[in-house]
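Colleague: Fold the following.
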Amino acid sequence: MKDDVRKLWETVDHVSLTVDAWTAEKGTGLLGITIHWVDDKWAYRKWVLAIREIVRKYDGKNMAAIVIQALDEFGLRSKVYAVTIDNTAANKRMMALMARKIKIGNLNFTARRHVPCVAHILNTVVQAAIKNFGVPSAQAVEPDQGDLTRTAEHYDSDQNNDLGDICSASDDYDGGRRPLCLADAIAKVRTLVHNIRSSTQRREIYRKACEDDPEVEDCNMIVLDGPTQWNSTYTMLAAAVKKRDVIDKVSQSFRRKGLASKMSKDEWELVKEFCRILGRFAVSTDHVCKTVTPAICDALFLIDSLKAHMEEVIQQIEDGQFFTGIRRLQETDRATMAETC
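Modeller: Sure thing, here's the model as predicted:
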């Protein structure tokens, strides 16, 4: 079979690779290598070249050795043009080592032929932004954990990384308006979703509430977000916003006092506006992940589109038009949020 496969690339001058690794316990895992090329009829082609086990330590040196071995088996070392791979430290190390070995017989290949993965860049950028907004990372939440809203002492501390502490006109807080925080609102949504999913009784209440609500299109359970993909947080929040009335109704069935408190209207609006920001990034991530024939021009268009989107968001923040149904932000709040974006 290898002899037959080698004939595919006998008349091809250049091929490119995409490489990805899946880690398992103790640093071992699998390394997948896909080859891409344009045939003599100018048709885009791709082939899964190899899926190899990383038997030793998961690092750039071992991955480079695996890729070089696979290339040599098919006589492709001298034809590699570029490699698309994530921007992790191990992958950068792999590219540096590969460049040294491939350059023998392929003088034009250097570590600069590393093409960063757009989907990975999007994930890294949005994860960093979410963290900078003060949103807690997705992680396991214990059932019946209770209300995760911060205490008064937390508000008095020097916490400037939240997406603006703004005030709700509907809730009292020490005789005045209660400060709102995006991190709190998302933490509450995550806890509510987890507690609904963790109880058979609550699941049944949720299903019945969905059936009784004419504006809810389905009774599917909201998926809890995970730490590895940023858009899982967006998916959870967007679904929760659509079913906010259902979630509020189910939360009334929680027996413990900490779980009996509902999301306020302003907290729901805060989450809704955050979803509006992330929505464009979610669409872009889905696009690049589902594209059958990826190209640099698609990535450039996508980046320009996201840049224009964020410039629009920043302008809305500066104009005080960002949060629907919530008081206009003070000048200091708008400046802080615009700087964060």
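Colleague: When you work out contacts or count neighbours from here on, use the C-alpha atoms and nothing else.
Modeller: Noted.
Colleague: Now Asp59. Nearest residue, chain neighbours left out?
Modeller: Ala90 (5.3 Å; CA to CA, 6 or more residues apart in numbering).
Colleague: any idea how far Met63 is from that neighbour?
Modeller: 9 Å (CA to CA, to the nearest Å).
Colleague: quick one, which of those two is more surrounded?
Modeller: Met63 (28 against 16; other CA atoms under 10 Å).
Colleague: ok, that one touching Val55?
Modeller: No - in this structure, Met63 is not within contact of Val55 by CA atoms under 8 Å, at 10.1 Å.
Colleague: what's near enough to touch the residue nearest the centre of the chain?
Modeller: Taking CA atoms, centre = their mean, the centroid of the chain lies closest to Trp230, which sits 2.1 Å from it. Neighbouring residues of Trp230 by CA atoms under 8 Å, 6 or more residues apart in numbering: 123, 126-127.
Colleague: Second input sequence below; structure requested for side-by-side comparison:
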Amino acid sequence: RWFFFKDSHGDLRSVDLESQRIIDAENAANEQHMFDGGKSSKSLKRAAIDIDDDDDVEEHSDRGTSSTEHKKRKHNNFAGEQSSKSGKGASINIDDDDDDDADVKGEKGKGKKPEEEPKKKRQYANCWEHFTVIKKKNNKGEIVERAQCNHCKHDYAYHSHKNGTKSYNRHMETCKVLISKVDVSKMMLNAEAKLQAKKIDHMVFREMVAKCIIQHDLPFAYVEYERFISRNTAAADVYKFYENEADNLKRELANLPGRISFTSDLWTAITQEGYMCLTAHYVDRNWKLNNKIIAFFAFAPPHSGMHIAMKILEKWEDWGVQKKVFSITFDNASSNDSSQEILKSQLVLHNNLLCGGEYFHVRCAAHILNIIVQIGLDEIVDTLHKIRESIKYVRASRKREMLFAKCVEAFGIKMKAGLILDVKTRWNSTYKMLDRALKYRAAFGNFKVIDGRNYNFHPTEDEWHRLKLICEFLEPFDHITNLISGSTYPTFNLYFMQVWKINEWLISNSENQDEVIRNMIVPMRERFDKSFNILYIIS
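Modeller: Okay, here's the model as predicted:
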């Protein structure tokens, strides 16, 4: 018979449905406590209806009395329910003494709203930790949004729907400011949240320094900077690295399924010290051609055939390859001829050579070509002397070089490469010197006019013409020499065809119109027949 509600001021009041009398807040609280049977307010959820005057009370009471025709319940079973999902107010059933029920549906209560599930946060790309959207004027003067790097302040195009984050991620990989910040801190956080320094292997670092010295041809004193390792330590590390690589190569050579061919070269440095180099050439299990220098050392005199042979046998024994030797290639020095005979006799004695060593000694075709061409160049030694002296004169001082450069510019000669001098022991360098000088022929003529008092080595017009014919004659020799001197591909299969071309070239030029070239052909032809008669045996 009592209906409880809150007025517009939020005060609790009660209504007697029979007398329609409103009780004040203090008495309403007591009446509610008695009506609920002493239960706490938390155990019973009720609907609160806000009204402003008595007319509203009468309206709600009429609703309650009209609902008694549909539902009847006793007073002691009175209870209120509130839906947790829809948030609507509860229905209150009231039963009077005459078993009349009143069902009053309240409006939405003003109590606590049911807790809603929190919305999932939007997932953002990691790059936005390093980028910020800014507004900037473009080339047209329009204000547009750009994504700016927080570190280097470089900005990229930005659109919330059109542009992705791929360009931002690429920038993070190359941003120098960001990388430097990351590199400064080399600390890691372990499971116990303790800072732990990243371990650096000191021996790995020393090995890397040794590789750096070897690869870039640095002096051992390179490491004698402050706070660096000493020169002796660097030298020891390089030698240790060499020993490790040598052990690996020894195992590889020992397990080769085939044989090994060797090349040997001997020369004297400008300090008059002799050096020898021994190189191994082989095909590995993957059919890949390899060449490895197994010995490079100072070779004290005498440079006799016996001394050379004993040194090579010693190196073969050190590497354990004396039973895998197939052939060796020397140049055509007389001492090398005798040394190969000694090596051959020693290996045949232990039955270590195939075919009884018939193909053990392989002559260097490039060296033979060098000798043949050098014999031909002896016929034009006077002209070559003028070219060499002209180049030396121009390069003797900075003033002459500048004067020659003006002569080159005056004739519009567009050559980036300058003049070069040859190495007398290498004929192809002589060919390159002549070829380069011919390109500056006009500049030399102008230089003679300007500095004719001191420049006395200028070739005549007939000599320039002859040098041009000689360069055309020597060009195939240069091409063939470069072809058969390769070290990254097999050359024996190219040998016969290239030598045959040289033979045909010599025959075709034996009737050349220039008398000097005809005189060059005669000694070259004789040397060629003497050196390449082995062709008929191979063929």
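Colleague: returning to that earlier point: tell me the counterpart of the residue nearest to Asp59 of structure 1 in structure 2.
Modeller: Residue correspondence to structure 2 (TM-score structural alignment): Ala90 of structure 1 is matched to Ser335.
Colleague: Okay, buried residues for stretch 256-271 of structure 2 please.
Modeller: Residues 259-264, 266 are the ones in stretch 256-271 of structure 2 that count as buried (16 or more other CA atoms under 10 Å).
Colleague: Quick check: chain neighbours aside, which residue is closest to the counterpart of Tyr282 of structure 2 in structure 1?
Modeller: For Tyr282 of structure 2, the aligned residue in structure 1 is Trp37 (criterion: TM-score structural alignment). Excluding the flanking residues, the one nearest Trp37 of structure 1 by CA to CA, 6+ apart is Val15, at 4.9 Å.
Colleague: Same question for Phe131 of structure 2.
Modeller: Counting by CA to CA, 6+ apart, the residue nearest Phe131 of structure 2 is Cys149, at 4.6 Å.
Colleague: How many neighbouring residues does that neighbour have?
Modeller: So Cys149 of structure 2, with other CA under 10 Å, has 22 neighbours.
Colleague: in what helix or strand does Lys249 of structure 1 lie?
Modeller: If you go by DSSP states H and E, Lys249 of structure 1 is part of helix 244-251.
Colleague: In structure 2, which residue range corresponds to that helix?
Modeller: The alignment of helix 244-251 of structure 1 onto structure 2 (TM-score structural alignment) covers residues 441-448.
Colleague: who's in contact with that stretch?
Modeller: In contact with stretch 441-448 of structure 2 (CA under 8 Å, 6+ apart) are residues 403-404, 407-408, 411, 455, 458, 464.
Colleague: Is Arg52 of structure 1 located within a helix, as I assumed?
Modeller: No - assigned with DSSP: H, G, I helix; E, B strand; the rest coil, Arg52 of structure 1 falls outside any helix and is strand.
Colleague: Lys292 of structure 2 versus the counterpart of the residue nearest to Trp37 of structure 1 in structure 2, what's the distance?
Modeller: Residue correspondence to structure 2 (TM-score structural alignment): Val15 of structure 1 is matched to Ile260. Note on Ile260 of structure 2: its distance to Lys292 of structure 2, by CA to CA, is 11 Å.
Colleague: Find the residues that touch each one of those two.
Modeller: Contacts common to Ile260 of structure 2 and Lys292, judged by CA under 8 Å, 6+ apart, are 280-281.
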